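[1] Sequence plus the predicted model coming up.
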Amino acid sequence: MAAGGLSVLFCGINPGLMSAATGHHFARPGNRFWPVLHLSDFTPRQLKPSEQDELLTYGLGITNVVARATARADELSAEEFREGGRLLVEKVERLRPRWLAVVGITAYRTAFGERHARIGPQERTIGDTRIWGLPNPSGLNAHWTAQTMAEEFARLRHEAEAEADRA
């Protein structure tokens, strides 16, 4: 694990209304984050949103770019994303995970001013923390199936494991 104890810090866009109501990340039943996390072998079983604290036992953490809850991410302003990116950098500098995995490439592009960023590893780093852009697991993101998302999450997992073995 990284100096701060986390291999990967997953970062969602912002809390949806169900997540805000429950206090659990990716709480909406149609969200594919928890199934994809398991399909990609980050977790040995599919966790429920209410079990999010169990992520720490696997060297994983979870946060958001923007703290304000909305029904849809497109309700957030570019200014909110940029401020969220600034606060996220501070959080990453404090926690020092090996990887920051931003779950939603559009959110990453806006928060960090990286207009041409693509899914996968990014050139930007925050200190020693590398960044990986992942697809948004919202049910609204029909371009990605749970299986294709799991393949991309698994690419990150393989890289994180290989890096840990080299350390």
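    Cool, got the structure. Just so we're clear, the structure is a prediction, and the values are computed from it rather than from any experiment. Numbers count the residues shown, from 1 in each chain.
[2] all contacts plus neighbour counts: C-alpha atoms, from now on.
    Will do.
[3] what about the helices in this structure?
    Remark: helices assigned in the chain by DSSP state H are 17-22, 33-39, 78-95, 105-112, 146-166.
[4] So for residue 9, which of these sits nearest?
    The closest of the helices of the chain to residue 9 is helix 78-95. By Cα to Cα, the value is 8.4 Å.
[5] other SSEs contacting the closest one?
    Applying 3 or more Cα pairs under 8 Å, 6 or more residues apart in numbering; DSSP states H and E, we find helix 78-95 packed against helix 105-112, strand 120-126.
[6] buried residues in that helix?
    By neighbour count on 16 or more other Cα atoms under 10 Å, the buried set for helix 78-95 is 80-82, 84-85, 88-89, 92, 95.
[7] and the comparison structure, right after this:
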Amino acid sequence: MTRLGPADLEAARDRLVPDVVADGLRVLFCGINPGLMTAATGHHFARPGNRFWPVLHRSGFTPRLLKPSEQHELPALGLGITNVVARATARADELSAQEYREGGRILTAKVERLRPRWLAVVGVTAYRTAFGERRAVIGPQERTIGDTRIWVLPNPSGLNAHWTAQTMAAAYAELRAAAHGVDGPS
């Protein structure tokens, strides 16, 4: 991969990154919004300090550690990626509460169309704001979108120091077990 400099990253601000989706996925992972590295590369969770890909593997969702550039392999595993807010920013705190709420409406319509078994929102604050669920905690939620169940996971960003890769992988593995309980073994 070509090394990206500050100007390359800044040029990616506000870019949209295509979802990695298909109809009827087992789990649709939903990030907060694309970071500048993701927007610059076109690959979700591309920032080197982001733990999404290692945690996805450690939790058993993928048979091997995938690189962000291999995100196209996810739908064959019954997995996909989208975001609450589509536009890229350097930090999630650049997003307004209105953007989160509008993102929640757009995400609801997307989930109704794609009908994944589970929507996994990676970031409890993003979920709370987008869906008006101020008391939501990590884990399965009571809310559903049609037949799609919702699970909130810890944000894999390297900035989320409250969770280690090991504790995060355990939380993701709980979702994996629940998803397999619905589908049967993969």
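    Perfect, I can see it now. Nothing here was measured: the structure is a model prediction, and the numbers come from that model.
[8] picking up where we left off before, most neighbours per residue, which of the helices and strands packed on helix 78-95 of the first structure?
    helix 105-112 (a mean of 22; mean count of other Cα atoms under 10 Å).
[9] That one aligns to what range in the second structure?
    The aligned range for helix 105-112 of the first structure in the second structure is 124-131, by TM-score structural alignment.
[10] so what's residue 183 of the second structure up against?
    Residues in contact with residue 183 of the second structure (Cα atoms under 8 Å, 6 or more residues apart in numbering) are residue 26.
[11] And for residue 153 of the first structure?
    By Cα under 8 Å, 6+ apart, the contact list for residue 153 of the first structure reads 36-37, 40, 134.
[12] for residue 168 of the second structure, same thing?
    55, 154, 156.
[13] The first one matches what in the first structure?
    Aligning on TM-score structural alignment places residue 55 of the second structure opposite residue 36 in the first structure.
[14] Need the contacts of residue 153 of the first structure in JSON lines (columns: distance to residue 30 of the first structure and neighbour count).
    JSON lines is the format used below for these (distance: Cα to Cα, whole Å; neighbours: other Cα atoms under 10 Å):
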{"residue": "36", "distance to residue 30 of the first structure": "12", "neighbour count": "24"}
{"residue": "37", "distance to residue 30 of the first structure": "14", "neighbour count": "21"}
{"residue": "40", "distance to residue 30 of the first structure": "18", "neighbour count": "22"}
{"residue": "134", "distance to residue 30 of the first structure": "18", "neighbour count": "25"}
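[15] returning to that earlier point: export the buried residues of helix 78-95 of the first structure as CSV, with columns for distance to residue 53 of the first structure.
    Output for these, formatted as CSV (distance: Cα to Cα, whole Å):
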residue, distance to residue 53 of the first structure
80, 26
81, 25
82, 27
84, 22
85, 23
88, 19
89, 22
92, 18
95, 16
